[in-house]
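> okay, here's the prediction I keep looking at, along with the sequence it came from:
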Amino acid sequence: MKPSLLVLIHLNDPSRASIDAAFDAVHAPDSAQRAAAIAARGAAFRAVLTNGTTGLNASEIDQMPQLELLSALGAGYENLAVDHARSRGIVVVNGAGTNDHCVADHAFALLLAVVRDVPQLDQATRVGVWRDTLPMRPNVSGKRLGIVGLGNIGAKVARRGGGFDMEVGYHNRTPREGSPLRYFDSVTALAQWSDFLVVATPGGAGTRHLIDAKVLDALGPQGFVVNVSRGSVLDTAALAQALNAGTIAGAALDVYEGEPHPPEALLALRNVVLTPHVGGRSPEAITASVENFLSNAKRHFAGEPVLTPI
């Protein structure tokens, strides 16, 4: 008999088929379906598949007495009640490593787009504006790249920076052992040194508004910030003020506070590039994430250690 699984996120058809083949799955990707599914079948669910944004709270966990495996599809897990799950003996896993290349690619796409003004140049070309009337934009190559969070994604961003002949520095809570990159013991010091600041740190209470007015001040009027971590890490109000005042030159965000609603304070600004939290989404990344979940589940229900525990 297949284990009963509650799926709280949207899946494409191939992913859904793979999961349905392995589980007695209930798909509840919106709040109304979610509440109804937990109320009706909470006692039966042995596993939950969600992501860091959608999460799973302690109250919901307590409505599932048979729950033994909780999985975030991607790397993030900021809205999962991890400690509460562990106190119940529930195994908690994520998709660490499955979409790192995709997010790092997207971070560089955003950086190139905002520094080289790609969206505005595209619009200008479509209405017949020629280059001589447009401002020249700075190089990306050869500049200083600061990375906030040198985890799997941050390290891949650093490697891409090397391909652009960039000098790379980073900030973590502690230096990364064995890393040849320059370490800064504060985000503010890193920002002051950097031309471009890429934010790739985990979300959660510990990093809320880590990128604030002080950091943006330090980045300076020629500086650009890119956020591919979580919206909560960057103070939206401080960013809007900095962009309007010319405190920094531009920003590119794949994530923002109040998702899925776009950040109203930034929508009218010319020096911002926005994408709808798609940095980790590609056919390759989604396939790898689903396969990782299925492997974790297979090992767990066979009594073996999981591959990517939190």
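Done, it's in. This one's a predicted model, so the numbers in the text were calculated from it and none came from an experiment. Numbers count the residues shown, from 1 in each chain.

> hey, let's count contacts and neighbours off CA atoms from now on
Will do.

> contacting residues for residue 189?
residue 218 (Cα atoms under 8 Å, 6 or more residues apart in numbering).

> looking at this protein, which residue lies furthest from center?
Most distant residue from the mean C-alpha position of the chain: residue 132, 37.7 Å away (Cα atoms, centre = their mean).

> do you know how far that residue is from residue 125?
Distance of residue 132 to residue 125, computed by Cα to Cα, to the nearest Å: 12 Å.

> next, the one to line up against it:
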Amino acid sequence: MTIEILQTGPLLASCEKALAERYTVHKLHEQAAPSAWLRENGARIRAHAGSGVQADLMDALPNLEIIASFGVGYDNIDTRAAKARNIRVTNTPDVLNDAVAELTIGLMISLARRIPQSDQFVRQGKWPNANFGLFSELTGKTVGILGLGRIGKEIASRAQAMKMRVVYHGRSAQPSVPYVYYDNLEDMARDADWLVIIAPGGKGTEKIVSRKVLEALGPKGAIVNVARGTLIDEAAMVELLQNGGLGGAALDVFENEPSVPEALFSLDNVVLSPHQGSATNQTRDAMGALLVANLEKHFAGEPLISAVV
């Protein structure tokens, strides 16, 4: 008897192909009446592939054994409810570290040198009549990293290659890393030229980058967010970018994405990206392969590769 699994949204084509080769896959997002389908078929589902699973869906899947999430972040899965129901949860860490770290440095250089704006300057035919201007560089600057986990460490090593000084803030100091630890985020922001956010999302970190932190970063400081939009007080950030209280922002994520505050569109001290942190073919293929591998391990009764719960 084949194992029946559920998707509630589309996944990468290579991942969907691998799932279909191994399991009977049901796609709830393609059902005309999802609630009715769950009532009739939910008891047959043993696994969920994807993300965005809350307690109400778990209740509709009484025999659910595992949620294999596509992505390293799992703040959109109710892990407490999963644990209470003895449902395993996995994610796809490590395989996306390099891609996110590369984009982070790319965003920093783009903001420092105004690369998107200079591209438009040339395309709009302005170069023959004016010089574009002088901006900044990363060399010699201090970058404060909020969240020195797997990806944070990759960003740190690349920042050092750019001749930057690296400091960090997290829940606790890591004695094995060669960077200065700050136990107070506001203090780190005050001492840094750049603040890079790569901490997990969720209630525990919501608006951790407060107005006070942004003001401490100041009119010559810049913020980079490649984590979750909810970590920043977005309204305060927009206001400070507009009035000069904050020097610049390079943002790959937003509080209510794909909705982006329109006020950001007209600002020259901002670089915007549509949540592209892991968006490379090789990384997304690796993420899909890890999702499938976790399911295979579970149904073979073997230890999970990347268990969250």
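Received it, and whenever you're ready, just let me know what you need. Quick caveat: nothing in here was measured; it's all calculated off a predicted structure.

> confirm the residue farthest from the centre of structure 1 sits in a strand?
No: Residue 132 of structure 1: not assigned to a strand; according to DSSP: H, G, I helix; E, B strand; the rest coil it is helix.

> in the stretch 51-200 of structure 2, what residue spans correspond to helices?
55-60, 79-84, 97-113, 115-123, 150-161, 185-191 (DSSP state H, counting those that start in this stretch).

> residue 144 of structure 2: which of those is closest?
Residue 144 of structure 2 lies closest, by Cα to Cα, to one member of the helices of the stretch 51-200 of structure 2: helix 185-191, at 6.4 Å.

> can you pull the buried residues of that closest one?
Using 16 or more other Cα atoms under 10 Å as the test for burial, helix 185-191 of structure 2 gives 185-186, 188-191.

> ditto for stretch 20-37 of structure 1
22-23, 25-29, 34, 37.

> residue 78 of structure 2 pairs with which position in structure 1?
By TM-score structural alignment, residue 78 of structure 2 lines up with residue 81 in structure 1.

> thought its match was touching residue 56?
Yes: Residue 81 of structure 1 is in contact with residue 56 according to Cα atoms under 8 Å; the separation is 6.2 Å.

> who has more neighbours out of these two?
Neighbours per residue (other Cα atoms under 10 Å) separate residue 81 of structure 1 from residue 56, with residue 56 holding more: 24 against 18.

> give the contact list for that one.
50, 79-81.

> how near is the equivalent of it over in structure 2 to residue 8 of structure 2?
Residue pairing (TM-score structural alignment): residue 56 of structure 1 is matched to residue 53 of structure 2. Distance of residue 53 of structure 2 to residue 8 of structure 2, computed by Cα to Cα: 9 Å.

> excluding its backbone neighbours, what's nearest the counterpart of residue 103 of structure 1 in structure 2?
By TM-score structural alignment, residue 103 of structure 1 lines up with residue 100 in structure 2. Nearest residue to residue 100 of structure 2, sequence neighbours excluded (Cα to Cα, 6 or more residues apart in numbering): residue 277, at 4.5 Å.

> okay, now the aligned partner of that neighbour in structure 1: neighbour count?
In structure 1, the residue matched to residue 277 of structure 2 (TM-score structural alignment) is residue 279. Using other Cα under 10 Å, residue 279 of structure 1 is surrounded by 24 other residues.
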